[in-house]
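Trainee: This is a predicted model, with the sequence first.
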Amino acid sequence: MDKITKVEIITRPNKFEELKDALNKIGVMGMTVTNVMGCGVQKGQTGNYRGVAYTPELLPKIKVETVICEVPVELVVETAKKVLYTGKIGDGKIFIYEIANVVRIRNGDEGKVALNNQP
């Protein structure tokens, strides 16, 4: 079976359209998008708002998940990094997972064939 990889990208919601367009241009067609809440480095940092100290809570993020086998993983990662980089805290994270198998429920196709968008 060909190598199948899941790439999960968590970033700012305002970057989604640009990321989606860039991924489509390199051949990534299928994705699952979820609105999520989270924090990373920002957690626990105390900020000031009008002279009052506060601790930031969970921040709105967007999670983009895609499973690929044709498009090189390195290309997906480099594309996402290029689009999402601002140099500021909160740009996001990319997680990469190896997938053991994919099964299309409708007809039982498995592996790479199950990822193809055929009727």
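Mentor: Everything's here; your move.

Trainee: from here on, contacts and neighbour counts on C-alpha atoms
Mentor: OK.

Trainee: tell me which strands and helices the lengthiest strand in the chain is in contact with?
Mentor: Secondary structure assigned by DSSP state E gives strand 59-68 as the longest strand of the chain. Under the contact criterion of 3 or more Cα pairs under 8 Å, 6 or more residues apart in numbering; DSSP states H and E, strand 59-68 touches strand 4-11, strand 32-38.

Trainee: what's the closest of those to Pro60?
Mentor: Closest to Pro60 of these is strand 32-38 (Cα to Cα; 4.6 Å).

Trainee: how many neighbours does the closest residue to Ala53 other than its chain neighbours have?
Mentor: Nearest residue to Ala53, sequence neighbours excluded (Cα to Cα, 6 or more residues apart in numbering): Gly47, at 5.6 Å. Neighbour count for Gly47, taken as other Cα atoms under 10 Å: 13.

Trainee: Confirm for me that Gly47 is in contact with Glu57.
Mentor: No: judged on Cα atoms under 8 Å, Gly47 makes no contact with Glu57 at a distance of 11.1 Å.

Trainee: Please compare the first structure with the one that follows:
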Amino acid sequence: MVKVEIITRSNKFEDLKEALSDIGITGMTITQVLGYGNQKGSTEYYRGVPYEINLMPKVKIEIVTDEDLVDTIVKTSRRVLSTGKVGDGKIFVYDIMNAIRIRTGEEGKDAL
């Protein structure tokens, strides 16, 4: 089992969710997060006074799946999320030792 974690722009989430659904991904965990990277934030103006926004709103998508689907998930995500601009996000891939469904006690792939 593998966990794929995608951190990207909030406005791209619906496009990604639809594309992942098209390749058979039905389960994911979504978290609204704030991040700071190469994008470095932006300057906004409130009543003519500039102020810095250093942490940018992002969305984090977590998917636990079989190893067989990881390449497809990564390729699909890159295709949908890439704008070629700073701030497109990151994809992390982790090995998962075990998963347990609390309700039934199923473990491993059966718990997914």
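Mentor: Noted; the coordinates are in hand. Bear in mind that the values here come from a model prediction, so they are computed numbers and not experimental data.

Trainee: what's the burial count for Thr65 of structure 2?
Mentor: Residues near Thr65 of structure 2, counting by other Cα under 10 Å, number 19.

Trainee: gap between it and Met56 of structure 2?
Mentor: Noted for Thr65 of structure 2: a distance of 28 Å to Met56 of structure 2, by Cα to Cα, to the nearest Å.

Trainee: For the longest strand of structure 1, give the aligned segment of structure 2 as residue numbers.
Mentor: Counting by TM-score structural alignment, strand 59-68 of structure 1 pairs with residues 56-65 of structure 2.

Trainee: Stretch 24-38 of structure 1 now?
Mentor: Matched against structure 2 by TM-score structural alignment, stretch 24-38 of structure 1 falls on residues 21-35.

Trainee: Lys15 of structure 1 -> structure 2?
Mentor: By TM-score structural alignment, Lys15 of structure 1 lines up with Lys12 in structure 2.

Trainee: Then Glu78 of structure 1?
Mentor: Following TM-score structural alignment, the counterpart assigned to Glu78 of structure 1 within structure 2 is Lys75.

Trainee: Leu16 of structure 2: neighbour count?
Mentor: Using other Cα under 10 Å, Leu16 of structure 2 has 19 neighbouring residues.

Trainee: thinking again about what came up before, measure how far the match of stretch 24-38 of structure 1 is from the centre of its chain, please.
Mentor: In terms of Cα atoms, centre = their mean, to the nearest Å, the centre of stretch 21-35 of structure 2 is found 6 Å from the chain centre.

Trainee: can you check stretch 46-55 of structure 2 too?
Mentor: Using Cα atoms, centre = their mean, the offset of stretch 46-55 of structure 2 from its chain centre is 27 Å.

Trainee: Same check on stretch 89-101 of structure 1?
Mentor: The chain centre lies 6 Å from the centre of stretch 89-101 of structure 1; the measure is Cα atoms, centre = their mean.
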